[in-house]
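Chemist: Predicted model and sequence follow; I will ask about them next.
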Amino acid sequence: MKQGAQDSTGIRTSRAGGGAVPRVPSQPRAGDPRSEQEPMAAADLPGTGARGEHTHGEPPVPGPRPLVRRSSVRGQILQALRTALVAGELKPGEVYSAPALGERFGVSATPVREAMQQLTLEGAVEVVPNRGFRVIERGDRELAELAEVRALLEVPVMLRLARRVPVERWAELRPLAEATVRAASSGCRATYAEADRAFHSAVLSLSGNEQLVQIAEDLHRRAQWPLVGGPARPARADLLADASEHTALLDALVARDVDVVRTLATEHFAGAD
């Protein structure tokens, strides 16, 4: 990775002596408008622990310790944690403290804790008093239930759109469908998850219903979290098969073949993971 490049989480890193080396962001001057984060309290400094959370005995978080820009730091941390969940870097059933994660990202525990609270609301983690946050353990039944709900929500919308949306609008989504194929070819679950979600959101956005898009994205994100005992890395062939369904579905939408759209969309969600 070149100096100033981004890792899979979108966080910038630097190289020194052949390895990724974290750089703790400089503290802003008083009145500097570029800073969106309050100064670090002593208890929030990386590695010091905070609010009774202890780092000893917990599993190490894999990957380099990247640099997080101070601007919009909370949003960056939230995205990085979501990516780590999908990639399986944060293991189901394991407990992670905000100070330990903050040390990895080169920030205080405060933005990490705030991001984890958001993930708690989303159902990805749960609070463990005086320890941190445990990644929720999920099984096949929950995944099947999510797929069923997504099908009930999205398939009728796709069928309605198939009858109403002009062909040229569907053609505009071709790059997104092709992007899912390229992402699947990488074999990276996190990369594919982003492309997959972008395609589905673009399809649903043609309905003009923002609430629908938001709810569908939340369900989609939940469906992408790893299962207990599942493979750390999904088979590249499975990702490619899923991505190929996007292009086939788009072809049917362009052709206004409602019957084929119904069949493909139903099968797509039946095999969703």
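Modeler: Cool, the structure landed.
Chemist: only C-alpha atoms for contact and neighbour calcs from this point on.
Modeler: Will do.
Chemist: isn't Arg65 right next to Ala20, touching?
Modeler: Yes - here Arg65 reaches Ala20: they are 7.3 Å apart, a contact under Cα atoms under 8 Å.
Chemist: So for these two, which sits in the more crowded spot?
Modeler: Taking neighbours as other Cα atoms under 10 Å, Arg65 and Ala20 compare with Arg65 leading, 22 against 18.
Chemist: How much space separates the more buried one from Gly106?
Modeler: Computed with Cα to Cα, to the nearest Å, the distance linking Arg65 and Gly106 is 7 Å.
Chemist: In terms of secondary structure, what does the helix or strand Ala241 falls within contact?
Modeler: Of the helices and strands defined by DSSP states H and E, Ala241 is found in helix 236-254. Under the contact criterion of 3 or more Cα pairs under 8 Å, 6 or more residues apart in numbering; DSSP states H and E, the helices and strands touching helix 236-254 comprise helix 167-171, helix 174-186, helix 189-205, helix 258-270.
Chemist: would you list those helices in a markdown table and tack on distance to Glu126 and mean neighbour count?
Modeler: A markdown table is the format used below for the helices and strands packed on helix 236-254 (distance: least, Cα to Cα, whole Å; neighbours: other Cα atoms under 10 Å):
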| stretch | distance to Glu126 | mean neighbour count |
| --- | --- | --- |
| helix 167-171 | 40 | 13 |
| helix 174-186 | 30 | 19 |
| helix 189-205 | 22 | 20 |
| helix 258-270 | 27 | 17 |
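Chemist: hold the first one in mind and look at this next one:
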Amino acid sequence: MKQGTQGSAGTGTPLEDPARARVPAQQRAPAAEPAAAPDRVRCGPQGAARGEHTHSETPIPHPRPVVQRASVRGQILDALRTALVSGELRPGEVYSAPVLGDRFGVSATPVREAMQQLALEGAVEVVPNRGFRVVVRGARELAELSEVRALIEVPVMMRLARTVPADRWADLWPLAEATVRAADAGCRATYAEADRVFHRAVLALSGNDQLLGIAEDLHRRAQWPLVGGPASARGRADLVADARQHMALLEALTTGEPDVVQALVREHLTRTG
């Protein structure tokens, strides 16, 4: 596998497979038009009330097109999350924004912004004048995440088993089947995404957006691998077993069996972390 020509313990280790997570290079945003003079700008009812004519005024400039930049930053964030789950970004290693930016074909700015988001999520920590270090996680943290997820997801899913009509679960079968296909492929990052989509779809039926946000954050944290721990050693057979539990869980939800749902969710969270 080709390695980048930049990066070291001090300047950052490049991603091992740039083609898989490559995003398009940033495009420079066009310069904004000069701002209108304050005494000539009228907005809302104030200008209309005075009956002022606006056809000769300097137009209010359109805001800078931030959509492209946000899109690049989002793509970089997704790519970095995939690299975390797959193990390409290794726990304990320091990565610099310029080196990762070169690998992705973008400037260091969207990489740094994405890394700052990952720092808020607890995936990395800032190393002054060097970059970002991937956090080394222990088995205790994984167990604590499983416990908190169970406290949230178990009672919610038991309630959904009692209250959601059977036909509402039909739309989720393709999502459960997608986790099985992803597990069969043996790609941990692909499975992690399919797993999150399925769990989010189930919990979305609660109608609680705050719960969704908290649950998804905990789920994502639980997917980061440990150094030499069980999560980093999980192979295709483990992923397939987890995916099959999705099918069993959805069957129990459809038939309205809360006790079975409780047992399945607890076992599933213990297995997956």
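Modeler: Received it, and whenever you're ready, just let me know what you need. Bear in mind the structure is a predicted one, so any value in this text is a computation, not a measurement.
Chemist: is it fair to say Gln6 of structure 2 lies in a strand?
Modeler: No - residue assignment for Gln6 of structure 2, taken from DSSP: H, G, I helix; E, B strand; the rest coil, gives coil, which places it outside any strand.
Chemist: count of neighbours near it?
Modeler: Burial of Gln6 of structure 2 is recorded as 14 neighbouring residues (other Cα under 10 Å).
Chemist: Checking the closest residue to it other than its chain neighbours next. Helix, strand or coil?
Modeler: The spatially closest residue to Gln6 of structure 2, leaving aside those adjacent along the chain, is Val99, at 6.4 Å (Cα to Cα, 6 or more residues apart in numbering). Under the three-state scheme (three-state DSSP), the conformation of Val99 of structure 2 reads as helix.
Chemist: What's the local residue count around the aligned residue in structure 1 for Val99 of structure 2?
Modeler: In structure 1, the residue equivalent to Val99 of structure 2 is Ala100, according to TM-score structural alignment. Using other Cα under 10 Å, the number of residues around Ala100 of structure 1 comes to 26.
Chemist: Assess the claim that Ala100 of structure 1 and Gly57 are in contact.
Modeler: No - proximity of Ala100 of structure 1 to Gly57 does not meet the contact threshold set by Cα under 8 Å, at 11.2 Å.
Chemist: in the lengthiest helix in structure 2, what's buried?
Modeler: Criterion DSSP state H: the longest helix present in structure 2 is helix 139-163. Buried positions in helix 139-163 of structure 2, judged by neighbour count with 16 or more other Cα atoms under 10 Å: 142, 145-146, 149-150, 153-154, 156-161.
Chemist: tell me the average deviation of it from structure 1 after fitting.
Modeler: Here helix 139-163 of structure 2, set against structure 1 after superposition, deviates by a mean of 0.5 Å using mean Cα distance after the TM-score superposition for structure 1.
Chemist: How far does that helix sit from its chain's centre?
Modeler: Here helix 139-163 of structure 2 is found 19 Å from its chain centre; the criterion is Cα atoms, centre = their mean, to the nearest Å.
Chemist: swap in stretch 158-169 of structure 1?
Modeler: Shown here is stretch 158-169 of structure 1, whose average C-alpha point lies 28 Å from the average C-alpha point of the whole chain (Cα atoms, centre = their mean).
Chemist: in which helix or strand would I find Phe133 of structure 1?
Modeler: Remark: Phe133 of structure 1 resides in strand 132-135, with elements defined by DSSP H and E.
Chemist: which residues sit against that strand?
Modeler: The list of residues contacting strand 132-135 of structure 1 from outside it, by Cα atoms under 8 Å, 6 or more residues apart in numbering, reads 53-54, 90-98, 116, 124-128.
Chemist: Quick check: ChimeraX command selecting the buried ones in those.
Modeler: Here is the ChimeraX command that selects only those of those that count as buried (16+ other Cα under 10 Å):
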select :53,54,90,91,92,95,96,97,98,116,124,125,126,127
